[in-house]
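Undergrad: sequence and predicted structure, then a few things I'm wondering about:
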Amino acid sequence: MTVYFIGAGPGDPELITVKGQRLIRQCPVIIYAGSLVPAAVLAGHQAETVINSAELHLEQIIAAMRSAHERGHDVARVHSGDPSLYGAIGEQIRHLQALGIDYQIVPGVTATAASAALLGCELTLPNVAQTIILTRYGDSSPMPPGEQLGDLARHGSTLAIHLGVRHLPRIVDELLPHYGAHCPVAVVHRATWPDQDWVRGTLGDIVQRAAAKDFRRTTLILVGPVLGDTPFAESALYRAGHAHLYRPGN
């Protein structure tokens, strides 16, 4: 018996791996995060038991997994996005390890990747940004030392900020000294869902632009020069004359 932590992707039911879809359709027990995972992701399942974890606390979720274990039933534990990012799987894994229950993690498409696709941009550009920092805004729980937004902003990298849209004015205040008022920003709401929406601007005007949209949750904030028209060099990989293993030089 195995508990499979499956990344269901950002919302579009087709943005799930073949492996994740196969496991959902064959596991006798499904526990899914119903507040963030659309029901269409479960299409074609033949599970005997389907549980919406949005209605449960941690101990109840673990009890359901333990019950499945006692019956020898595999569990599809379905999370939104990629389960390793803000999926709260660490605490579940800790319990499973204590109980001697096997588990596997099946990765999924992240909200960051989905938002970049929606915006039609690359988040890493030569000579502009080669680093992406995925973080969250420390409101409901404090951030570890050295991970305050200002600490991360000093790098000037592309930032993907989760769980922060309600605090956008404070976020902008913390980023302005490091990126400047003209730095491009995008606020993406429910990327790949039918009601997806977004707004683009700069650190100087994004607060007003986003306020007009009235985004409240399930929103990602992307910050960095890669979102704008900053000139960048072509990559070495496809440059004529650049030899590598699959394209040796003459």
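TA: Good, I have the coordinates. Numbering: from 1, shown residues only.

Undergrad: going by C-alpha atoms from here, please, whenever you check contacts or count neighbours.
TA: Fine.

Undergrad: and the nearest residue to C121 once chain neighbours are set aside, how many neighbours?
TA: Distance criterion C-alpha to C-alpha, 6 or more residues apart in numbering; nearest residue to C121, sequence neighbours excluded, is L227 at 6.8 Å. For L227, the neighbour count with other C-alpha atoms under 10 Å is 24.

Undergrad: OK, contacts around L227?
TA: By C-alpha atoms under 8 Å, 6 or more residues apart in numbering, L227 lies in contact with C121, E122, L123, P184, V185, A186.

Undergrad: now it: how far from G90?
TA: 32 Å (C-alpha to C-alpha, to the nearest Å).

Undergrad: same question, D151
TA: Counting by C-alpha to C-alpha, the gap from D151 to G90 is 25 Å.

Undergrad: cool, V172 as well?
TA: With C-alpha to C-alpha as the criterion, V172 and G90 are 31 Å apart.

Undergrad: looking at those two, which is more packed in?
TA: Neighbours were counted for V172 and for G90 using other C-alpha under 10 Å; V172 has more, 21 against 12.

Undergrad: helix or strand for that one, which one?
TA: Using DSSP states H and E, V172 maps to helix 168-179.

Undergrad: buried stuff in that helix?
TA: For helix 168-179, the neighbour count (16 or more other C-alpha atoms under 10 Å) marks L168, I171, V172, E174, L175, L176, H178, Y179 as buried.

Undergrad: for the second one, give me its contacts.
TA: Remark: with contacts taken as C-alpha under 8 Å, 6+ apart, I171 is in contact with Y137, L149, G164.

Undergrad: please repeat the previous calculation with a cut-off of 7 Å.
TA: Not one residue lies near I171 by C-alpha atoms under 7 Å, 6 or more residues apart in numbering.

Undergrad: take this one as well and set it beside the first:
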Amino acid sequence: MHESTSRLNNKKNYESLDSAVYIVGAGPGDPDLLTVKAQKLLQSADVILFADSLVPQQILELCREDAEIIPSANKTLEDILPLMIERVRSHKSVVRLHSGDPSLYSAIHEQMYLLAEAEIPFEVVPGISAFQAAAAKLKVELTVPGLVQTIILTRISGRTEVPETEELTTLAAHQASLCLYLSVRHVEAAQAKLLQHYCAETPVAICYRLGWCDEKIRVVPLNQMADCTHQEKLIRTTLYVVSPALSQASARSRLYHPEHNHLFRPSHS
């Protein structure tokens, strides 16, 4: 557990929280990308139950010196849930800290269901997702007028099956900005499915541990996606962004065009 001046001072300044579970998105890795609300909750909570394999230790420097810190990487839901229930019933506030945004691949559905069943109050606090951090790092907009206007967030089938109607080949047919999570171990299969609809030269950003000190970002043509993944020895925590927007094609939005009128900028003709 990290000791820092900021953390030691937090003990004196924290605000009282309700006895509840706060499911908080920690973002992709960079502590500076936490929301203000997430920071306040971390500074105030009695208990921090965090996914230690996916959330950097530096984020814990925001916590109170006397907060109970519980890593969860080695725990099952059957271990985690009783911990949260017992602490809340003991009149403590619990932050359940997930990586990225809780709405994406965070396995919070079953947690919320069981907390509600146990009549334990909870709140969900959103975070920055990896696809948003990737676009910022790449300095691109994933919805470019006249080029692409849709973003698909998905994964390939693996240990967790994807519904047949959401199979990767089907989604690739849209040729949208496609952000592929949790698929690095099946990269050859993913590349083959994507190539059925995207051309071989479509840019792919391979983003490893975004926001961490060992972050890697490589942009390659789609037909080199698997080879680059293996060359970089990537086996986890990798996001693929497949998009024509990565080509840096020139385009202009209608929103700020002088011929585009709206409520706040009416026509002067």
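TA: Great, that's in hand. Note that the structure is a prediction, hence the values are computed from the model and not measured.

Undergrad: any idea what the TM-score is?
TA: The TM-score (TM-score structural alignment, normalised by the length of the first structure) is 0.96; 249 aligned residues with a C-alpha RMSD of 1.2 Å.

Undergrad: circling back to that earlier point, farthest pair in the buried residues of helix 168-179 of the first structure?
TA: The two members of the buried residues of helix 168-179 of the first structure with the most space between them (C-alpha to C-alpha) are L168 and H178, at 15.9 Å.

Undergrad: once aligned to the second structure, how far is the helix holding V172 of the first structure on average?
TA: Helix 168-179 of the first structure differs from its equivalent in the second structure by a mean of 1.0 Å after superposition (mean C-alpha distance after the TM-score superposition for the first structure).

Undergrad: give the aligned range of that helix in the second structure.
TA: Under TM-score structural alignment, the match for helix 168-179 of the first structure in the second structure covers residues 187-198.

Undergrad: what is the burial count for V24 of the second structure?
TA: Neighbours of V24 of the second structure (other C-alpha under 10 Å): 27.

Undergrad: that one matches what in the first structure?
TA: V24 of the second structure maps onto I6 in the first structure, by TM-score structural alignment.

Undergrad: do you know how far its match is from R209 of the first structure?
TA: 35 Å.

Undergrad: with G7 of the first structure instead?
TA: Relative to R209 of the first structure, and taking C-alpha to C-alpha, G7 of the first structure is found at 32 Å.

Undergrad: neighbour count for the two, which is higher?
TA: For G7 of the first structure versus R209, neighbours defined as other C-alpha under 10 Å are more numerous around G7 (28 against 15).

Undergrad: contact partners for that one?
TA: Neighbours of G7 of the first structure in contact, by C-alpha under 7 Å, 6+ apart: V78, H79, S80, G81, D82, P83, V106, P107, G108.

Undergrad: my read: the last one touches D12, true?
TA: No: counting by C-alpha atoms under 7 Å, G108 of the first structure does not reach D12; the two are 11.7 Å apart.

Undergrad: which residue of these two possesses the greater neighbour count?
TA: G108 (23 against 18).

Undergrad: mean deviation of whatever helix or strand the match of V24 of the second structure lives in from the second structure?
TA: Assigned by DSSP H and E, I6 of the first structure belongs to strand 2-7. For strand 2-7 of the first structure, the mean deviation from the second structure after alignment is 0.7 Å (mean C-alpha distance after the TM-score superposition for the first structure).

Undergrad: now the angle between strand 2-7 and the helix or strand following that strand, please.
TA: Moving toward the C-terminus from strand 2-7 of the first structure, the next helix or strand (DSSP H and E) is helix 18-26. For helix 18-26 of the first structure against strand 2-7, the angle by axes from the mean of the first three to the mean of the last three C-alpha atoms, to 10 degrees is 130 degrees.

Undergrad: where in the second structure does helix 18-26 of the first structure fall?
TA: The aligned range for helix 18-26 of the first structure is 36-44, by TM-score structural alignment.

Undergrad: does I217 of the second structure sit in a helix, a strand or a coil?
TA: With DSSP: H, G, I helix; E, B strand; the rest coil as the basis, I217 of the second structure sits in strand.

Undergrad: for it, which non-adjacent residue is closest in space?
TA: Among residues not flanking I217 of the second structure along the chain, C207 sits closest, at 4.5 Å (C-alpha to C-alpha, 6+ apart).

Undergrad: all helices for the second structure, in order.
TA: 5-13, 36-44, 77-89, 109-117, 130-138, 168-172, 187-194, 225-231 (DSSP state H).

Undergrad: what does the third one contact?
TA: Taking C-alpha under 7 Å, 6+ apart as the criterion, the residues outside helix 77-89 of the second structure that touch it are S19, A20, V94, I120.

Undergrad: show me what Y240 of the second structure lines up with in the first structure.
TA: Using TM-score structural alignment, the partner of Y240 of the second structure in the first structure is I221.

Undergrad: contacting residues around its match?
TA: A160, I161, H162, A186, V187, V188.

Undergrad: any idea how far T218 of the first structure is from the fifth one?
TA: So that's V187 of the first structure. Distance of V187 of the first structure to T218 of the first structure, computed by C-alpha to C-alpha: 11 Å.

Undergrad: now which residue in the second structure aligns to S157 of the first structure?
TA: Per TM-score structural alignment, S157 of the first structure is aligned with A176.
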